[in-house]
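Peer 1: Attaching a predicted model along with its sequence, questions to come.
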Amino acid sequence: MARRGAPQSSGISFRQLNRTLKRGDIDPVYLVVGEEVFLRNKAIEGLRGVVCGEDESNLAFHRIDGKLGKMAEFLDAARSLPLFLQATDRPCQLVVIRSFEPGTAAESELLAEYLDSPVSATCLVFEAPTLDSRRASAKLLTNRATKINCQRIESTAEVRRWIENSANARGFSMAPGAIDYLLEMVGLELQQLSQELDKVKLFAADRESMSANDLEKLLGRSRSHSVFELTDALVSRRAVSAVQVLNRLLDDGEEPVRLLAMVSWVVRQLITACDLSSRGCPERELLSQLGGRWNQRRVIAKAAAECDLGQLEELLVRCSESDVAVKTQRGPGSRGVLEGLCRRICAA
């Protein structure tokens, strides 16, 4: 059944949304917002399953690009029902505005009119990674639509629980060591973790619990994983580990030029974090300006706070100067250049 209660601006979690949908409670207007694209997609997928049911014609599902369309177009779609659909007290069509960006004041007035009298047969969803809270349309949706919070999960403990629950939902369990291995391989990105869990599900078949050894046999230690190990060691300033991983990668046939690019990337991240930190940038904003896995960004920020900006900039110059040497020298020559850079970064 559709609900008309006034939503709280603080919003609800993806898990809370699932609980309400299982009860058959569907609100007329939703705001799905947050940096975690996996959760945004799953929220829309859940709404589609409940609203559209087993409709394979897609006539009850409409997706509109929020960057290209206008508010009038969005609301016309919400008010217009396909001929085969009959207006009911329960939403039977889903209209999703992807990558919504708040528009003009006039458009916010149109939105306010719709929110005063939403179409009961339509579930209208506005989706975006972030919204400018100063814009009138953003304020209206935050305060009057049902807000689904899809923020990136930053806590390793929370991601561990998510992995446990996701594995159980797929019909298998994972030993603590297996979860550790998966986190080491993939990091905290839910989309990648979900894809790996799908692979594990095919292998798990009749097993009661998956161990770390099971996952290593299935997923292996990929070269990209070793590259992650190198960047992690550099960011954590563990010189011995960094050189060991570097040499392993070179022995496995990794191109020195690609490894130099990864080393240079670490230096640039440290420079960005050091510069922003010195200017008093709030932590959340600082982390959003960095690249890499979210937990790694925190390590970068912490390491940068202890670095000298001038010294880091000199390191970046050395990385640039090393480019020619790495491209022209083979074997021990390029290896020595890269080892030297790794040690300098860890000592910065």
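Peer 2: That came in fine, so what should we check first? Because the structure is predicted, anything quoted here is derived from the model rather than measured.

Peer 1: When you work out contacts or count neighbours from here on, use the C-alpha atoms and nothing else.
Peer 2: OK.

Peer 1: just the strands in the protein please.
Peer 2: In the chain, the segments counted as strands under DSSP state E are 12-13, 29-33, 61-65, 93-98, 122-128, 146-149, 173-174, 209-210.

Peer 1: and the longest helix for the protein?
Peer 2: helix 256-278 (DSSP state H).

Peer 1: residues in contact with that helix?
Peer 2: When contacts are defined by Cα atoms under 8 Å, 6 or more residues apart in numbering, helix 256-278 is touched by residues 227, 231, 234-235, 246, 250, 286, 289-291, 300-301, 303-305, 307-309, 312-313, 315-316, 319, 323, 326-327, 334-335, 338, 341-342, 345.

Peer 1: Pasting the second one now:
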Amino acid sequence: MTIYLITGDDESLVLEELGTRVHELIGDGDRSLMLDDYDAEKSTVEEIEIAVRAAVDAANTLALFTERRVVVLRHVNVPKVDALQPLVGYLASPVAATDFIFTATGAVAKSVLDAIKKAGGSTVATAVSQKPKERELWFREQLELAGLRLDPHAISAINDTLGNDTGRFPGIVDTLLSTYGTGKKLSYDDVVIFLGESGSTAPWHLTDAIDSGNTGEALKVLHRLMHAGEMHPLQVMVLLHRHFERFARLDGENVSSPADAMALLSIRSEFPARKAMQQAEKLGSDAIAQGIVLLADADVQLRGQRDWPEELVMEVLVARLSRLAGGARRNRAISRQR
């Protein structure tokens, strides 16, 4: 029996740690049979109480086809003390064959903290040390866990650029994996272009702006990347190709959870997997296919088929991709109103 409480102010780091712990507990087991995932961050008191009771009921139920069950209850800091009584009662006599993981991005009720401690649980804090040497060691460990190999100068560049702004780190890991994979050792030059140096911005700000359908912001970020960030248009193309490639791989597959998306996309982080799954669903098959065609056309144009400046090719591409995402959002909104 394992009980974890994962805490931290940064949701992305909490999710990273949650993904790691779930992977450790399930191992080669079947996630669909072993994992029950609940979230207490709901809009009404009744929904919060239902989520807590459902998690407790799952923890009390012995698995039929596996030796163990893993139960996750996210945002255990949200429920009031009364709503947490079923959980406190469970922790007084937890089921030996159930592993329970809680996450919290705020203060947790003392009754729950005491119950977790008495049950032999452990608290895993995701807060990163503000001391430069300790922080650099943390970056190194997280990169290794993600399957990335960086030379010391590249790791130092991440540490020096991000400082204590570690919330940006999962996005950098996702970008490096999308761009290079895990097959090569990355140098300083490979990494520094994605760090969002002074006067520049982080590459994932571009894909976020495109996904939101904000054409003006997407073009603004594109200009900052190619000018202050000194990214070549072909490097931006790689970033966008990988981004839409994930949507294409998810489209039409039976993906019902971030864990399924992680397995399909061969990534170890829940945060980018969840984002890709949600955006692929929002876009739909037609918009994803159109995006792939737009990327292919722009790639040919960059290689000389059309006598346009490279920056203009990228501006047109980013504007079209952004409008594509915005159109998909409007279509969904209209469908809901009918």
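Peer 2: Structure received. A quick note: this is a predicted structure, and the numbers were derived from the prediction, not measured.

Peer 1: So after superposing, what's the score?
Peer 2: Superposed pair, TM-score by TM-score structural alignment, normalised by the length of the second structure: 0.47. Supporting alignment: 196 aligned residues with a Cα RMSD of 3.7 Å.

Peer 1: circling back: now, of the contacts of helix 256-278 of the first structure, which are buried?
Peer 2: The neighbour count (16 or more other Cα atoms under 10 Å) marks 227, 231, 234-235, 246, 286, 290, 300-301, 303-305, 307, 309, 312, 315-316, 319, 323, 326, 334-335, 338, 341-342, 345 as buried among the contacts of helix 256-278 of the first structure.

Peer 1: can you list the strands of the first structure in CSV and add mean neighbour count and distance to R79 of the first structure?
Peer 2: Formatted as CSV, the strands of the first structure follow (neighbours: other Cα atoms under 10 Å; distance: least, Cα to Cα, whole Å):
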stretch, mean neighbour count, distance to R79 of the first structure
strand 12-13, 16, 26
strand 29-33, 26, 12
strand 61-65, 16, 12
strand 93-98, 24, 10
strand 122-128, 25, 7
strand 146-149, 25, 19
strand 173-174, 22, 45
strand 209-210, 18, 49
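
Peer 1: buried stuff in the longest helix of the first structure?
Peer 2: Using 16+ other Cα under 10 Å as the test for burial, helix 256-278 of the first structure gives 256-257, 259-260, 262-277.

Peer 1: Could you pull out the strands in the second structure for me?
Peer 2: For the second structure, the strands defined by DSSP E cover 3-7, 35-39, 69-74, 98-104, 122-125, 149-150, 185-186.

Peer 1: Mind putting those strands into JSON lines with mean neighbour count and distance to E141 of the second structure?
Peer 2: Shown next, in JSON lines, are the strands of the second structure (neighbours: other Cα under 10 Å; distance: least, Cα to Cα, whole Å):
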{"stretch": "strand 3-7", "mean neighbour count": "23", "distance to E141 of the second structure": "18"}
{"stretch": "strand 35-39", "mean neighbour count": "18", "distance to E141 of the second structure": "26"}
{"stretch": "strand 69-74", "mean neighbour count": "24", "distance to E141 of the second structure": "24"}
{"stretch": "strand 98-104", "mean neighbour count": "23", "distance to E141 of the second structure": "21"}
{"stretch": "strand 122-125", "mean neighbour count": "16", "distance to E141 of the second structure": "15"}
{"stretch": "strand 149-150", "mean neighbour count": "18", "distance to E141 of the second structure": "10"}
{"stretch": "strand 185-186", "mean neighbour count": "16", "distance to E141 of the second structure": "15"}
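
Peer 1: Dump those strands to CSV, plus distance to V293 of the second structure.
Peer 2: Converted to CSV, the strands of the second structure look like this (distance: least, Cα to Cα, whole Å):
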stretch, distance to V293 of the second structure
strand 3-7, 42
strand 35-39, 37
strand 69-74, 39
strand 98-104, 41
strand 122-125, 44
strand 149-150, 33
strand 185-186, 30
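
Peer 1: So for E49 of the second structure, which of these sits nearest?
Peer 2: strand 35-39 (10.6 Å; Cα to Cα).

Peer 1: The closest one versus strand 98-104: what angle between them?
Peer 2: Put simply, strand 35-39 of the second structure runs at 30 degrees to strand 98-104, going by axes from the mean of the first three to the mean of the last three Cα atoms, to 10 degrees.

Peer 1: Would you state the helices of the stretch 1-150 of the first structure in chain order?
Peer 2: In the stretch 1-150 of the first structure, the segments counted as helices under DSSP state H, counting those that start in this stretch are 14-22, 37-52, 71-79, 105-116, 136-144.

Peer 1: whoops, I mixed them up, the stretch 201-338 of the second structure
Peer 2: 204-212, 215-226, 233-250, 258-265, 270-300, 310-337.

Peer 1: quick check: angle from the fourth one to helix 233-250?
Peer 2: Note on geometry: by the same axes, to 10 degrees, helix 258-265 of the second structure and helix 233-250 are set 120 degrees apart in direction.

Peer 1: So which bits of helix 258-265 of the second structure are buried?
Peer 2: Applying 16+ other Cα under 10 Å to helix 258-265 of the second structure flags P258, A259, D260, A261, M262, L264, L265 as buried.

Peer 1: would you turn these into CSV with distance to L33 of the second structure?
Peer 2: Below are the buried residues of helix 258-265 of the second structure laid out as CSV (distance: Cα to Cα, whole Å):
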residue, distance to L33 of the second structure
P258, 15
A259, 12
D260, 13
A261, 16
M262, 17
L264, 17
L265, 20
